[in-house]
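no sequence for this one, just the structure:
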């Protein structure tokens, strides 16, 4: 059964039915027990009343006996012979077993019996058997049972109907969310949002969470679209330049610019590597958990860098362990150093130290620095603040974006501020693994 409303209505009806049947059986049992005990008490009172008369010496033929149909009474001696009996009492069966039957004036009915012994003046004992009719008990129990049998289906129908209506009202916002999600899927318009009900229940929280998911999905898709568009644009230039040089070289071998073709190929290779790394990061690739000394990594990477116009000074201590991908963090350091050397005038420095439960890596330069308004924008993909420079000199604008993505996936942060010498400081903070 697919309908939640139907399942809820059937479930509620079954629960109520079980509860009502159980309660009804308990009521009938209590009612029957109460009425049976009451009949037993009436029978015992009648028997004691007759026994008291016999104890006082009242002759058998003068005993005040109740009407036989209402309370049949029989007095028997030790020899089993009947000494006295109610008028029209013809037979009494089961008198010694509390419950039995009695035939009065040709009609047999069920009775509750009580037996009391009485002492006859002059010696000897007799037994007084008195009964109270169980017809009232049977009638009352039957009436209650019939009322329950009639009322139970009506009550269950009411419960089912009310549950259906209440569930329909409660699920109406869910249907609105479903319809809007179907429309979003059909139109592929991720800017739309599902309606949020005014209530503060689980449905409202579901709607808000769905809208948050749609917002995150819209941001991700838009970012992916921009990424594809920017990547296509960035790849088009070096590919076109390389193709032009090769075509010229094929037509005029003496005019082939081999260094230019190699430079375009290298730039294209670097751009492809950056794009592949970003694709892996966007796909949720988790870095390794290798533990290593970040200071040692800095000294090793700086020593292996080719000679540049701006030297790099290193100040890194020992025992500054972090956990993650050594290759990816080396890539972050390389991107930060490339950026610093590109903008520095005379000096670049790298410092590594520990600050509480974090290991800090700072790259400083003495260049122009980064304007306050641009300190977050520079970490976006394909963003270059120095658009006047050539693409070959300025890169594709992916280095800092890659560096921040890698930092975040290592549980760290990457921010920029003003260096002591007035240039830019890029500060990488990673969890200490000591």
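Received the coordinates, thanks. Nothing here was measured: the structure is a model prediction, and the numbers come from that model. Numbering: from 1, shown residues only.

Only C-alpha atoms from now on, for both contacts and neighbour counts.
OK.

end to end, how far does stretch 350-361 reach?
Looking at stretch 350-361, the gap from its leading to its trailing residue is 7 Å under the measure C-alpha to C-alpha, to the nearest Å.

what separates that stretch from the chain centre, distance-wise?
For stretch 350-361, the distance between its averaged C-alpha position and the chain's averaged C-alpha position is 40 Å (C-alpha atoms, centre = their mean, to the nearest Å).

May I see the buried residues of that stretch?
Burial within stretch 350-361, assessed by neighbour count using 16 or more other C-alpha atoms under 10 Å, is assigned to 350, 351, 352, 353, 354, 358, 359, 360, 361.

hold the first one in mind and look at this next one:
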């Protein structure tokens, strides 16, 4: 009996050593694969052991994290490329106009040159401002805001211009929400600006505050509308659809992306839903 006790101990120790060695072999394989992951090699994935133990779970979680990292990296590269393209156009226009004017100073209409240059500068300012807003991560204030006032004010601003499609607002008072007034104003302004650019004759802004927990705002235009399969793409940055709703020179290409970002940061949603005519943006 005294002989079997040490033997059992040795066997248990050997079994534990082999099990640990096998586990460490899997950990070493994971470590080796992770060591070659870099910004240019984000497609690499670690091997997942056939065992269903914690190491296999760790490997699976690591691969899921690498998947998210690769997608984020691809989105960032596309965003930088698109942003560079959008900034290049007004810069090129600005430079060309100034170079032509300087090459022929006696024939240049300097007032016209200054006006065109100011338009290009305004566009650059809008793009950079929107980019900073989308990349920022500062906390929002939680003041109590009457959304009906915001809707009515933004609609009145467009109506007072006296040009382009009419903007009609139907609001319910009050519609109290918690958020940052300036950001909510920008959200509504972007939605109405987008609707005005694509409407044929009229834009309607409707608000429903009957549900005490949810305030719904709808912005509808009577333009060409947005195909169902494109309804999510329009919220991507710098996305262009077909010629019927192509982004014209008046937008930065970031307005809808920024509007959704503000809505989500306020705990809400912004979607495009079915409409009898035109596009129907629904904010909740």
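Thanks, I have it. For clarity, every value in this text was computed on a predicted model and none was experimentally measured.

which one of the buried residues of stretch 350-361 of structure 1 sits closest to residue 93 of structure 1?
Within the set of those, residue 358 lies nearest residue 93 of structure 1; the separation is 97.8 Å, counting by C-alpha to C-alpha.

what packs against the longest strand belonging to structure 1?
When structure 1 is scanned for its longest strand (criterion: DSSP state E), the result is strand 107-119. Counting by 3 or more C-alpha pairs under 8 Å, 6 or more residues apart in numbering; DSSP states H and E, the packing neighbours recorded for strand 107-119 of structure 1 are helix 4-55, strand 99-104, strand 125-133, helix 135-187.

at 6 Å what do you get?
Under the contact criterion of 3 or more C-alpha pairs under 6 Å, 6 or more residues apart in numbering; DSSP states H and E, the helices and strands touching strand 107-119 of structure 1 comprise helix 4-55, strand 99-104, strand 125-133.

Take the buried residues of stretch 350-361 of structure 1 and lay them out in TSV including distance to residue 50 of structure 1.
Formatted as TSV, those follow (distance: C-alpha to C-alpha, whole Å):
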residue	distance to residue 50 of structure 1
350	118
351	116
352	113
353	110
354	107
358	102
359	106
360	108
361	111
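
now, which of the residues you listed lie within helices?
Judged by DSSP state H, the buried residues of stretch 350-361 of structure 1 include no members of helices.

Remind me which helix or strand residue 189 of structure 1 belongs to.
In this structure, residue 189 of structure 1 is located outside every helix and strand according to DSSP states H and E.

burial of the counterpart of it in structure 2, as a residue count?
Aligned by TM-score structural alignment, residue 189 of structure 1 pairs with residue 41 of structure 2. Using other C-alpha atoms under 10 Å, the number of residues around residue 41 of structure 2 comes to 10.

just residue 135 of structure 2 next, same as before
Counted by other C-alpha under 10 Å, the residues lying close to residue 135 of structure 2 total 8.

Assign the alignment partner in structure 1 of it to helix, strand or coil.
By TM-score structural alignment, residue 135 of structure 2 lines up with residue 279 in structure 1. Using DSSP: H, G, I helix; E, B strand; the rest coil, the three-state assignment for residue 279 of structure 1 comes out as helix.

and the longest strand of structure 1, which stretch of structure 2?
Under TM-score structural alignment, strand 107-119 of structure 1 corresponds to no residues of structure 2.

so the host helix or strand of residue 315 of structure 1 aligns onto which residues of structure 2?
Residue 315 of structure 1 belongs to strand 312-316 when assigned by DSSP H and E. The counterpart of strand 312-316 of structure 1 in structure 2, using TM-score structural alignment, spans residues 167-171.

Flag every buried residue along that stretch.
Taking 16+ other C-alpha under 10 Å as the basis for neighbour counts, the residues of stretch 167-171 of structure 2 that come out buried are 167, 168, 169, 171.

so which of these comes closest to residue 226 of structure 2?
The nearest member of the buried residues of stretch 167-171 of structure 2 to residue 226 of structure 2, counting by C-alpha to C-alpha, is residue 167 at 19.6 Å.

Quick check: that closest one vs residue 204 of structure 2, distance?
Distance from residue 167 of structure 2 to residue 204 of structure 2, by C-alpha to C-alpha: 6 Å.

Assign residue 346 of structure 1 to helix, strand or coil.
coil.

Alignment lookup: it to structure 2.
Under the alignment (TM-score structural alignment), residue 346 of structure 1 pairs with residue 201 of structure 2.

Please tell me how far residue 6 of structure 2 sits from residue 239 of structure 2.
Remark: distance between residue 6 of structure 2 and residue 239 of structure 2 (C-alpha to C-alpha) = 73 Å.

Fine by me, we can end here.
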